[in-house]
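Novice: model this:
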Amino acid sequence: MGKYFGTDGFRGEANEVLTVEHAFKVGRYIGWYYGQEHRARVVIGKDTRRSSYMFEYSLVAGLTASGADVCLLHVTTTPSVSYVTRTEDFDCGIMISASHNPFYDNGIKLINHKGHKMDADVEAKIEAYIDGEIPELPLAKKDRIGRTTDYSAGRNRYIGYLISLATRSFEGKKVGLDCANGSSFMIAKSVFDALGAKTYVINNEPDGLNINTNCGSTHINVLQEYVREKGLDVGFAYDGDADRCIAVDENGNVVDGDLILYVCGKYLKETGRLNGDAIVTTVMSNLGLYKACDKVGMKYEKTAVGDKYVYENMVKNNYSLGGEQSGHIIFSKHATTGDGILTSLMIMEVMLEKKMTLGQLTEPVRIYPQLLKNVRVTDKKTARENPAVQAAVNAVAETLGDDGRILVRESGTEPVIRVMVEATTDELCEKYVDQVIDVIRAEGLVVG
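Specialist: Got it, this is the predicted structure:
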């Protein structure tokens, strides 16, 4: 974690935490960094936030001032930027988005030439430049000044790529899409229409201020009601930049990232396409997922929270599938990042090939009640390592045994300790979470 760049880019309230000056300097450094031996080529996409245009122009100014040529995908998804960057020989991709955050936040996600999230050492150098710790960079002169080109054709090629991944027609299937008034409104319906689905779309009229507002993957109840009301076969909800997907089955039940990993992982294993017969999860995945995996002989890895860490593990071990409970799902054969629309297509493949509904496919998994509470503390490390706190955590773990678990971890972005318990009932979750928090408070570790 750097000063400005977290696990998912440089993010914060527009013109408060993240400013146009920051964006300009990011562009200046990237243009110079990749342009030392040749003219740098950079592709930029953005989501539907009002401030995305402001940051796009600031980045372009910095990039072209350093001599880079810039191609603009305009409003598009994060995974499309990753796809175009790695398939069309760009040095770097930039996505302007704050993902599932409210409209007044924004962010800058940097993607390297392989379509992966930018290396931490490059981000550290950008931070040093922003803070004036690196001498001012030379400006491009005369014919070395960069230029900007419309590149909406790149987005269209990505749409074509998604369509090409489908194994059969979606004809006869009634599919609901919640586009979160975000990036997917430009792409998702086109893909499902082309594949023959009867497509029902909601929250696909962005106005710059309504992205993620009571819609999308973070407000899944909206799609649940819509699927029930329209009698749809399945529904898919995306977040602001469409790198995550949460599904809804034919009965209106939520199918989160854990259930998606089970459904797709089991199918890939049955068809001999799950490398190592294993999926990659994070420590936040539900105990019910692991118990279901054990029953079908599917192995699993656990990483720190963040799709960045999931993908690192997948690359290291050559795994096919990984993801997070939040709906970031990575299919390494097809993408290098979470892709909400791609995930939808993979779920459709399982449903069609197995001739089963999504509700039937998820039925073997018993999801355990889970409760997470955040505690603001004076020092995260001190709180987590406190002997009395550790003793309380160990006592809960011993009491739960195989029928639950407790996880206490430090937040990566706030002065907060997160206490999470899974157990057989909501009441037990509440009891044991509060039991640990009471000890943290009694030890004088809580702020206020």
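Novice: Could you use CA atoms for every contact and neighbour count after this?
Specialist: Noted.
Novice: what's the longest helix in this protein?
Specialist: helix 426-442 (DSSP state H).
Novice: Tell me how far that helix lies from the chain's centre.
Specialist: 30 Å (Cα atoms, centre = their mean, to the nearest Å).
Novice: tell me what it is packed against?
Specialist: Packed against helix 426-442, as judged by 3 or more Cα pairs under 8 Å, 6 or more residues apart in numbering; DSSP states H and E, are the following elements: strand 370-376, helix 387-400, strand 416-422.
Novice: Could you single out the most deeply buried of those?
Specialist: Neighbour counts (mean count of other Cα atoms under 10 Å) averaged over each of the helices and strands packed on helix 426-442 peak at strand 416-422, with a mean of 23.
Novice: Contacts for stretch 10-22 next, please.
Specialist: Contacts with stretch 10-22, where a contact means Cα atoms under 8 Å, 6 or more residues apart in numbering, come from 4-5, 51, 54-55, 58, 98, 104-109, 130.
Novice: to compare against the first, here's another:
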Amino acid sequence: MSTRKYFGTDGIRGRANTFPMTAEVAYRVGMAAGKMFMSNADRRHLVVIGKDTRLSGYMIEPALVAGFTSVGMDVRLFGPLPTPGVALMTRSMRADLGVMISASHNAFMDNGIKLFGPDGYKLSDEVELEIEARMDGDILQGVAEPHKLGRVQRLDDAQARYIEIVKASFPRHLTLNGLRIVIDCAHGAAYKVAPLALYELGAEVICIGVSPDGLNINEKCGSTHTDAMAVKVKEMRADLGIALDGDADRVVICDENGKVVDGDQIMAIVAGHLADKGLLKGGGVVATVMSNLGLERFLAGKGLTLERTKVGDRYVMERMREGGFNLGGEQSGHVILTDHATTGDGLMAALQVLAVLVERGKPMSKLGHQFDTVPQILKNVRFTGVSPLNSEAVKQAIREGEEMLKGSGRVLVRPSGTEPLIRVMAEGDDEKQVKAAVNMIAEAIKA
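Specialist: Got it, this is the predicted structure:
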């Protein structure tokens, strides 16, 4: 595959006002993607744009709008809305393209651009590469005539539409009456929609992370900093806590004691429930190479498979579509439910767990531990210059690590998709052995 200049594992992402996250790049994305997704049909073409609550969204959004309108595309602006909401609304509004401005779980100084096709799914690597080629070509070729420029409109009911879509994913015969739930919205895109959806389904809702100021998104809160949720759950004696990330496409839950339930346990809960009802499609679950061996063993015990992909919920979704699966996700809390959504949706995933909780009448502490996790250790090693993975010494260290854990675990060494880091992960039944394997490979990479 060609080298990518702008797009990473999940759209374009970087520090705001620094390449590639500049207004100029955003303008070029608008022009290139807009032109590419405009058919030759003589009709108006539409792009919908949502964003999270970062200050830099005020810079990126108008630049994208300028790019899209300059090639003749009409624009509908949603304002703050979760990534999965933008994906679903792209399809339901018959738009030609959907855009989310967000750097997900990153701090406020970063931002990103995620693109969705007219079917509501993230674009393939091939399509992203074609957009890149167009961005670096003669971008001004094919701009619209003055009378054919696009028009822009803000859509005031986008959040209300999304809330109704989310509520429809919760079983009709159930209610959240009697449940006290802490919701941490990470001062991000779901700060209005998530508490409202839970309240309208009957829960008593305690909110944190719902006061965005442009600079506090994901700061000591949300799915990557779960202490705030856990503390609030115990303080308010809540039944459970739900923590979303900045764009609400991932979720982490905690039980009434503040114990964290990660994406692997969430997938196990939902997979077991769907399988019991004969509603799990594809004969198993799709997850990434990072999912715990414990999940694989749990599913095998139920006669189900765990299919693994490379890291990135886009690759999980691609495999799900190929194999006809309806459940997949990542350990980090991206959970994809294709019966309801076209990408990871933190709020919908939480609602599926709540449905199981209500139906079985069990506390979250009983439900949240579906399997024993196998000891898993991850080390990030920073490097400069050429990737150390090409070194013969590193390849030998990886082979030795694999030999150490043969039959009782596994080793995974991969470059980060967003930073100059090598991620070294190993897991197995013997924690000492796992540690030794990780340290040996990490030292070889450092050397």
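Novice: TM-score of the superposition?
Specialist: The pair, once superposed, lands on a TM-score of 0.94 when counted by TM-score structural alignment, normalised by the length of structure 2; 440 aligned residues with a Cα RMSD of 1.8 Å.
Novice: Out of the contacts of stretch 10-22 of structure 1, flag the one nearest to Gly272 of structure 1.
Specialist: When these are compared for distance to Gly272 of structure 1 (Cα to Cα), Lys109 wins out at 34.4 Å.
Novice: what sits against the closest one?
Specialist: By Cα under 8 Å, 6+ apart, the contact set of Lys109 of structure 1 is 8-10, 94-97, 117.
Novice: could you redo the last one with a cut-off of 10 Å?
Specialist: Going by Cα atoms under 10 Å, 6 or more residues apart in numbering, Lys109 of structure 1 touches 5-11, 44-46, 78, 93-99, 117-118.
Novice: just Thr337 of structure 1 next, same as before
Specialist: Applying Cα under 10 Å, 6+ apart, the residues near Thr337 of structure 1 are 78-80, 82-83, 111, 115-117, 243-244, 307-308, 310-311, 323, 328-331.
Novice: can you pull the contacts of the counterpart of Val438 of structure 2 in structure 1?
Specialist: The equivalent of Val438 of structure 2 in structure 1 is Val433 (alignment by TM-score structural alignment). Neighbouring residues of Val433 of structure 1 by Cα under 10 Å, 6+ apart: 371-373, 393, 396, 406-408, 418-422.
Novice: wait, which of these is closest to Val122 of structure 1?
Specialist: Arg418 (29.6 Å).
Novice: what do we get in structure 2 for the closest one?
Specialist: So, by TM-score structural alignment, Arg418 of structure 1 is matched to Arg423.
Novice: distance of the residue lying closest to its match once chain neighbours are set aside from Arg414 of structure 2?
Specialist: Closest residue to Arg423 of structure 2 apart from its sequence neighbours, by Cα to Cα, 6 or more residues apart in numbering: Asn380 at 4.6 Å. Separation of Asn380 of structure 2 from Arg414 of structure 2 (Cα to Cα, to the nearest Å): 10 Å.
Novice: Could you do Lys5 of structure 2 as well?
Specialist: 19 Å.
Novice: what does Ile165 of structure 2 give?
Specialist: Taking Cα to Cα, one finds Ile165 of structure 2 at 37 Å from Arg414 of structure 2.
Novice: the more surrounded of these two?
Specialist: Applying other Cα atoms under 10 Å to Ile165 of structure 2 and Arg414 shows that Ile165 carries more neighbours, namely 18 against 14.
Novice: Tell me the counterpart of the more buried one in structure 1.
Specialist: Under the alignment (TM-score structural alignment), Ile165 of structure 2 pairs with Tyr161 in structure 1.
Novice: List of residues touching the strand or helix carrying that match?
Specialist: Remark: Tyr161 of structure 1 resides in helix 152-165, with elements defined by DSSP states H and E. Contacts to helix 152-165 of structure 1, defined as Cα under 10 Å, 6+ apart, come from residues 43, 45, 71-77, 79-85, 87-88, 186-188, 190-195, 334, 341-342, 345-346, 349.
Novice: Next, the mean deviation of that helix compared to structure 2.
Specialist: Average distance, helix 152-165 of structure 1 versus aligned residues of structure 2 after superposition (mean Cα distance after the TM-score superposition for structure 1): 1.7 Å.
Novice: what's the counterpart of Ser326 of structure 1 in structure 2?
Specialist: For Ser326 of structure 1, the residue aligned by TM-score structural alignment is Ser332.
Novice: so that match, which of the three states?
Specialist: What DSSP: H, G, I helix; E, B strand; the rest coil gives for Ser332 of structure 2 is coil.
Novice: next one: Gly112 of structure 2
Specialist: Put simply, Gly112 of structure 2 is strand when judged by three-state DSSP.
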